[in-house]
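# Just to be clear, the model below is a prediction. Sequence and coordinates:
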Amino acid sequence: MGTPQLSVLLVSWNTREQTRQCLESLAATADPDLDYEVVAVDNGSTDGSADLLADQARVRLIRNSHNTGFAAAVNQAYRRSTGQLVLLLNSDVRFHPGALSRMIGYLRERPDVAGVSPLYLNPDGTFQQHYVQQPSFAATIALVTALRRLPGFRQALHRFQMRGEDFSRPRQLASGSCMLLRRAVLGQQTIFDEAFPVYWNDAVLARQLAQAGHELWMIPDAVVTHTRGASCRLLGPAIRFRHLLGSMVEYLRLTQPRHRMVAFRAALLADHLVKRLLGRPVQLDLADLLAALRGDVGPLPDGDTRDWVVLFSRTRWSVPQHQTVLEQLESGQRLLFVDPPGRRPRWRSEMTPIGSTAWRAVAPTALPLGDWLPPVNWINRRVAAGVLRAWLDRQAGARLLRLDDERARPVLGRLGEDEVLPAGAPRPLERSGRG
């Protein structure tokens, strides 16, 4: 068997439906005479993603027993690939007709260009701003602190995010979610630096290629739909933010002098303490924040990554009364049922599994008579939200908040929820790959 012209590197982690759509669109956009291979790495998925990939004729599958991270999985696939062109492809990308051939044609016409990316659209057909520049120091601070509200930091962040830029013409920039590269400009064994397991690895790659004199371009006549949100969404907010921040610290070590690292850490700590003093939610507890500021991103989760439907109810859990709630859950969801606060103070919390699809949470009750006195109820609900968030931060999966009790509104925004569901039945959310 000869060497294929193109190697597609695909990483899978619990994005079965998106992976299927991605592969179908890839097959549809590829020219009939294009000889290509797909080298896929499944990072220990539990949703059947690996079996789906194993059934695809063009796919050479590597099964990992656990989640090794995006960068390491891409490098695994790269070492098994042989094509002279290498396509980095997220599983939440779907090609429009002719997109891949236009990207390949651009590299043929421009031998001075090292890589090319397409134009991104949202699932509703609108333009998706999925491009960034190498960040300035002010932009990194604005990205992760409330200083983004100040004019100078806000402008730096907008420049980094390329807001208001013209993407109707080819631009010298690229995105790692879908990037076609020449193998000749890459290393022999690795593409990404594995010190950046999930975030910032594509920024480091772009920086390395630029330093070597290689150009990366975006062309608007090659179009893809990008669901965005990624497998990263399944990490949960705290794990996701720790990876983002910890990798950012490593990126700053590569690009900034030592005194700016001190200033960056001081800004993050000050931001954290002010939010605590004002009673605002924080994305990490102090221990995890300090670890991230050392560049420690922590472990990646394995096992169950189903979405959490967090239900605040008017009544305490009972199997006969709430069986219909369990029946309404989708296959990609699990329930965290939260009992209302009691009338008497209670300082302990309990998390009890209910079969394989649900947990019952009994949160602390800080003050008595909260069901009669609205200010006391507000305090009790906020205390409960803090305890529940600390527990959820140790679990994988997105958080979908549903309030069946109007008195539970004080918890809004306190759980790091991805979405607030309507008061009716839980509804499924579409999942996506890294991005």
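Perfect, thanks for sending it.

# Every contact and neighbour count from this point should use C-alpha atoms.
Fine.

# Pull out the buried residues from stretch 187-203.
190-192, 194-203 (16 or more other CA atoms under 10 Å).

# And those residues, which is closest to Val93?
Asp202 (16.3 Å; CA to CA).

# Would you verify that the closest one is located in a helix?
Yes: the assignment for Asp202 is a helix, going by DSSP: H, G, I helix; E, B strand; the rest coil.

# Distance of it relative to Ala266?
26 Å (CA to CA, to the nearest Å).

# Also Gly48?
Gly48 sits 44 Å away from Ala266, going by CA to CA.

# One more: Gly125?
42 Å.

# what's the neighbour count on Arg207?
The tally of other residues near Arg207 (other CA atoms under 10 Å) stands at 15.

# ok so Leu289 is a strand residue?
No: judged by three-state DSSP, Leu289 forms no part of a strand; its state is helix.

# and the gap between the nearest residue to it once chain neighbours are set aside and Asn380?
Excluding its sequence neighbours, the residue lying closest to Leu289 (CA to CA, 6 or more residues apart in numbering) is Arg242, at 7.2 Å. Note on Arg242: its distance to Asn380, by CA to CA, is 28 Å.

# let's bring in a second one:
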Amino acid sequence: MDLSVVIVNYQTFELTKNTINSIFEYDYPFTYEILVVDNASGDDSLDRLKEYFSDKVTFIASKDNNGFAAGNNQALKIAKGKYVLLLNSDTIVWENTLENIYHYMEKHTDVGACGCRVILENGELDKACKRSFPNVKNSFFRLFHIPTNSKDNDYNLDNLPDDGIYEIDCLTGAFMFIRSDALSKAGLLDETFFMYGEDIDLCYRIKKSGWKIIYYGESRITHLKGASSKKQKSKLIYEFYRAMYIYYKKHHAEESLFIVNWIVYLGIAVLCILKLFLNIFKKKD
């Protein structure tokens, strides 16, 4: 098997169906399998997907929803591909995207993971598809919306062309085309992260294992961002800031002064509380 495509479904029958169909729409010069993990949806989406795709897709029914990382890991443990693709259930794969990245990975054996240009529904770039690793400085600028002209502090790499091909630090978990050998060395997704942050953490470990991470901006997907997560806004806000805390503590706390760590943790907590408070007064969709 050349490629294993891993998709996590959570109450998104129509979106997941469209994502899978966007893959089936084209022919490929490689073999592939599609593995769908249902993260204890609690609705009829899994049964409907099974009926719709019959024996074309391998389905895994999770008894509990232990998060996005845990859901992906269930499929990664049985994936047969030389490469694995982590693909969100709310994406549409464009023509030639998988083929182009597959050929690029075949030619560049030092590349551990590759991403593509991710386009939002409104046509804008999803800036999460090409990033630097977060650190105290660039996170401060980003969280407080402070503009910076310094390349070292440019978390979203706005200075680099959207249609280019180049090495970066971090991809988005919406589309991560990973060499299985690199995943074996780096390890599976960290299930401490429930949602958010697991993609950054995995990229960090892949690069630390000696592999390159490439942004392939000549190929694209569409990301209907947030479509599977509108039902639990307060929970998602909490998990977003919790992921910041986990990532910082795991990768930066030991090398930083106690006072710096205290300021970072306090800042994350204050921002989380503020966002949760403001969310109370927002109108429901």
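That came through, no problem. Quantities reported herein were computed from a predicted structural model and do not represent experimental measurements.

# what's the TM-score here?
For this chain pair, the superposition-based TM-score is 0.86 by TM-score structural alignment, normalised by the length of structure 2; 276 aligned residues with a CA RMSD of 2.7 Å.

# Tell me how many other residues surround the residue nearest to Leu289 of structure 1.
24.

# swap in the one 10 residues further on?
Using other CA under 10 Å, Leu252 of structure 1 has 19 neighbouring residues.

# same question, Gly213 of structure 1
11.

# Same question for Arg258 of structure 1.
Neighbours of Arg258 of structure 1 using other CA under 10 Å come to 11.

# Gly42 of structure 2: what secondary structure?
Three-state call for Gly42 of structure 2 (three-state DSSP): coil.

# For Ile206 of structure 2, see how far away it is.
34 Å.

# okay, these two: which has more neighbours?
Ile206 (26 against 13).

# what's the matching residue for the more buried one over in structure 1?
Taking TM-score structural alignment, Ile206 of structure 2 has Leu209 as its aligned residue in structure 1.

# same deal with Leu87 of structure 2?
In structure 1, Leu87 of structure 2 lands on Leu89 (TM-score structural alignment).

# which residue packs closest to that match, ignoring adjacent ones?
In space, not counting the residues next to it along the chain, Leu89 of structure 1 is nearest to Cys178; the distance is 4.7 Å by CA to CA, 6+ apart.

# Tally up the residues packed near that neighbour, please.
With other CA under 10 Å as criterion, Cys178 of structure 1 counts 25.

# Can you tell me what it aligns to in structure 2?
Per TM-score structural alignment, Cys178 of structure 1 is aligned with Phe175.

# wait, doesn't that match sit right on Cys116?
Yes: using CA atoms under 8 Å, Phe175 of structure 2 is in contact with Cys116, at 7.2 Å.

# so stretch 60-70 of structure 2 aligns onto which residues of structure 1?
Aligned using TM-score structural alignment, stretch 60-70 of structure 2 spans residues 62-72 in structure 1.

# Figure out how far that stretch is from the centre of its chain.
Centroid separation for stretch 62-72 of structure 1 versus its chain: 16 Å, with CA atoms, centre = their mean, to the nearest Å.

# quick one: buried residues of the longest strand along structure 2?
Ranked by residue count under DSSP state E, the longest strand found in structure 2 is strand 212-223. Using 16+ other CA under 10 Å as the test for burial, strand 212-223 of structure 2 gives Lys212, Ile213, Ile214, Tyr215, Tyr216, Gly217, Ser219, Arg220, Ile221, Thr222, His223.

# Okay, helices next: where are they in the stretch 151-300 of structure 1?
Applying DSSP state H, counting those that start in this stretch to the stretch 151-300 of structure 1 gives helices spanning 151-160, 201-211, 237-255, 258-277, 286-293.

# which parts of the shortest one are buried?
Counting neighbours by 16+ other CA under 10 Å, one finds that the buried residues in helix 286-293 of structure 1 are Asp288, Leu289, Leu290, Ala292, Leu293.

# Kindly present those as CSV, with separate columns for distance to Ala174 of structure 1.
Formatted as CSV, these follow (distance: CA to CA, whole Å):
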residue, distance to Ala174 of structure 1
Asp288, 32
Leu289, 31
Leu290, 32
Ala292, 27
Leu293, 28
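
# Nearest to Asn64 of structure 1 among the residues you listed?
Using CA to CA, those come closest to Asn64 of structure 1 at Ala292, 26.0 Å.

# can I assume the closest one is in contact with His243?
Yes: using CA under 8 Å, Ala292 of structure 1 is in contact with His243, at 7.5 Å.

# which residue is nearest the middle of structure 2?
Centroid-nearest residue in structure 2: Gly173, 0.9 Å away (criterion: CA atoms, centre = their mean).

# how much space is there between that one and Tyr245 of structure 2?
Taking CA to CA, one finds Gly173 of structure 2 at 18 Å from Tyr245 of structure 2.

# do the same with Ile200 of structure 2
Taken as CA to CA, the span from Ile200 of structure 2 to Tyr245 of structure 2 is 13 Å.

# try Leu171 of structure 2
19 Å.

# the more surrounded of the two?
Leu171 (28 against 19).

# Contact partners for the more buried one?
Going by CA atoms under 8 Å, 6 or more residues apart in numbering, Leu171 of structure 2 touches Cys114, Gly115, Ala128, Cys129, Lys130, Arg131, Asp199, Ile200, Cys203, Ile213, Tyr215.

# Much appreciated, bye for now.
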